[in-house]
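Novice: dropping a prediction and its sequence here:
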Amino acid sequence: MRTLGLLGGMSAESTTTYYQALNGGVRERLGGLHSAQLVLWSVDFAPIAAMQAEGDWDGAGAALAEAAARLEGAGAEAILLCTNTMHKVAPAIEARVGIPLIHIGDATALAVRARGCSRPLLLATRFTMEQDFYKDRLHGHGVGALVPDQADRDRLHTIIYDELCQGVVDPGSKREALAMIAKAQGADSVIFGCTEVGLLLSQADIALPVIDSTLVHVEAGVDFMLG
């Protein structure tokens, strides 16, 4: 089994999901007492979130590139960056290390196409929904993402940072998120494009096919470890 590095903490809530799902995925494939061979570097999210808010993406990229280098030094043979938004700085990370970064956008786009879809509604942080770094990655695989309107993008961003990243799952916020999906015109699927959205919603809540970026990213990580 190859060793996988996790660059997490953004947020700690979803990094917990990564850890559990990676171990579950390896156990499902190999059985018995098998578990994932992992190295985890979990950052303090508050300084990273402050750099996001200030638009200091160079500073955030430098911080995560340094953490990735430490993962490589600890024996990681590939890296999962356990966040969608911070894939904006994936080039800075890739420039710093000599091991692969398994890109969450690629895993997500491939999963959308595998379900026969191409026009998903993207639910994510405002950075991911409004900037091009993620949507362009999807587009490279023939996936054209739709996003909610401005008011809904702002509200969803607040739900993610003020509630989900802090371990709060509010039924009222769930109803609001489901209303955003119901309003979507022309969507053939839904991407949980923030690693926390799956803490609030599930496929059972939604008629359209759901692609949870966290879980498909985990699957790609398991493929690497065992492939």
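Specialist: Looks like it came in fine.

Novice: all contacts plus neighbour counts: C-alpha atoms, from now on.
Specialist: Will do.

Novice: who's sitting farthest from the centroid in the protein?
Specialist: Ranked by distance from the centre of the chain (C-alpha atoms, centre = their mean), the top residue is residue 32, with 28.6 Å.

Novice: need the helices for the chain, in chain order.
Specialist: Secondary structure of the chain (DSSP state H): helices located at 12-30, 45-54, 57-73, 90-96, 104-114, 126-130, 132-139, 150-162, 171-183, 197-200, 213-226.

Novice: putting a second one here so we can go through both:
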Amino acid sequence: MKKAGIVGGLGPESTVDYYPTFIAKYQDKLNSKQVLPELFINSINMYNVFACISENRLNDLIEYVGDAVQKLEAIGADFIVISANTSHIVFEEVRQQTKVPMISIVEATYEKATEQGLKKVGLLGTKFTMEHDFFKKPFLDNGKEIVVPSEQDQLFIHEKIVEELENGIVNPETKQSFLAIIRTMMEEEHIDSLILGCTELPMILEEGDVDVALLNTTEIHIDKMLQQVFLSE
């Protein structure tokens, strides 16, 4: 069986979600609770990632995340994921530093949007994910529209992600504010779906909260991990 490697800690809450969800989906696939996938987790510091991006030290970020990936490869991971969206700003550069496959959360989400025939997609995440092009590029390059909130709303969402969700805090008032931002995007931009482009966002937003499809990047990414595991079966 292929062993998964997860670069975690980006943040801890989503890393916690990856672990049991990956196990549950693996057991469902084999229809047995008496089996467990083998995996490695290398938990690094999300605040180092934020600092590198804020200070435009992307070479330092490539080195930091690349080192985490190489350690997973060295101990026997057969494929590797980074359990966060923001860190994918340097995904391509990091992927070049390892010989084992890496599964991109951005590529996986784009593929899911294509499967569902989505055309105009909203994107929520950290300010780095919303203001940079790394998540938007595959959508724009292939004729899809991708929409982010206003700059003021981006800053608000980022603050709540970092101060609350990354620390395991789910505030009902924050949820209502997020829903108001999403409704504005629906009314003004006519989005047909919404990417939860931060792996902590499913803590506070779920299917049924709004009248558009939600693309849960955490779940999409884990489903791709399962596909990779069973390529060897």
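Specialist: Yep, it's here. Since this is a predicted model, take the numbers as computed values, not measurements.

Novice: picking that back up, need the helices of structure 1 in JSON lines (columns: mean neighbour count and distance to residue 190 of structure 1).
Specialist: JSON lines is the format used below for the helices of structure 1 (neighbours: other C-alpha atoms under 10 Å; distance: least, C-alpha to C-alpha, whole Å):
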{"stretch": "helix 12-30", "mean neighbour count": "18", "distance to residue 190 of structure 1": "19"}
{"stretch": "helix 45-54", "mean neighbour count": "14", "distance to residue 190 of structure 1": "25"}
{"stretch": "helix 57-73", "mean neighbour count": "19", "distance to residue 190 of structure 1": "27"}
{"stretch": "helix 90-96", "mean neighbour count": "16", "distance to residue 190 of structure 1": "24"}
{"stretch": "helix 104-114", "mean neighbour count": "21", "distance to residue 190 of structure 1": "9"}
{"stretch": "helix 126-130", "mean neighbour count": "20", "distance to residue 190 of structure 1": "13"}
{"stretch": "helix 132-139", "mean neighbour count": "18", "distance to residue 190 of structure 1": "13"}
{"stretch": "helix 150-162", "mean neighbour count": "17", "distance to residue 190 of structure 1": "14"}
{"stretch": "helix 171-183", "mean neighbour count": "15", "distance to residue 190 of structure 1": "8"}
{"stretch": "helix 197-200", "mean neighbour count": "22", "distance to residue 190 of structure 1": "11"}
{"stretch": "helix 213-226", "mean neighbour count": "21", "distance to residue 190 of structure 1": "10"}
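
Novice: who's in contact with residue 92 of structure 1?
Specialist: By C-alpha atoms under 8 Å, 6 or more residues apart in numbering, the contact list for residue 92 of structure 1 reads 61-62, 65.

Novice: go with 6 Å
Specialist: Counting by C-alpha atoms under 6 Å, 6 or more residues apart in numbering, residue 92 of structure 1 makes contact with residue 61.

Novice: what lines up with it in structure 2?
Specialist: Using TM-score structural alignment as the criterion, residue 92 of structure 1 maps onto residue 93 of structure 2.

Novice: how close does the closest residue to residue 60 of structure 2 other than its chain neighbours get to residue 218 of structure 2?
Specialist: Sequence neighbours aside, residue 52 is the residue nearest to residue 60 of structure 2 in space, at 6.6 Å (criterion: C-alpha to C-alpha, 6 or more residues apart in numbering). Distance from residue 52 of structure 2 to residue 218 of structure 2, counting by C-alpha to C-alpha, to the nearest Å: 23 Å.

Novice: how about residue 145 of structure 2?
Specialist: To residue 218 of structure 2, residue 145 of structure 2 is 22 Å away according to C-alpha to C-alpha.

Novice: repeat for residue 149 of structure 2
Specialist: If you go by C-alpha to C-alpha, the gap between residue 149 of structure 2 and residue 218 of structure 2 works out to 21 Å.

Novice: can you find the partner of residue 188 of structure 1 in structure 2?
Specialist: In the superposition onto structure 2, residue 188 of structure 1 corresponds to residue 192 when matched by TM-score structural alignment.

Novice: neighbours around that match, how many?
Specialist: Around residue 192 of structure 2 there are 17 other residues, counting by other C-alpha atoms under 10 Å.

Novice: contacting residues for it?
Specialist: Taking C-alpha under 6 Å, 6+ apart as the definition of contact, the neighbours of residue 192 of structure 2 are 120-121, 212.

Novice: neighbour-wise, which one of these leads?
Specialist: If you count neighbours using other C-alpha under 10 Å, the busiest of the contacts of residue 192 of structure 2 is residue 121, which has 26 neighbours.

Novice: how about residue 218 of structure 2, what does it touch?
Specialist: If you count contacts by C-alpha under 6 Å, 6+ apart, then residue 218 of structure 2 has residue 199 around it.
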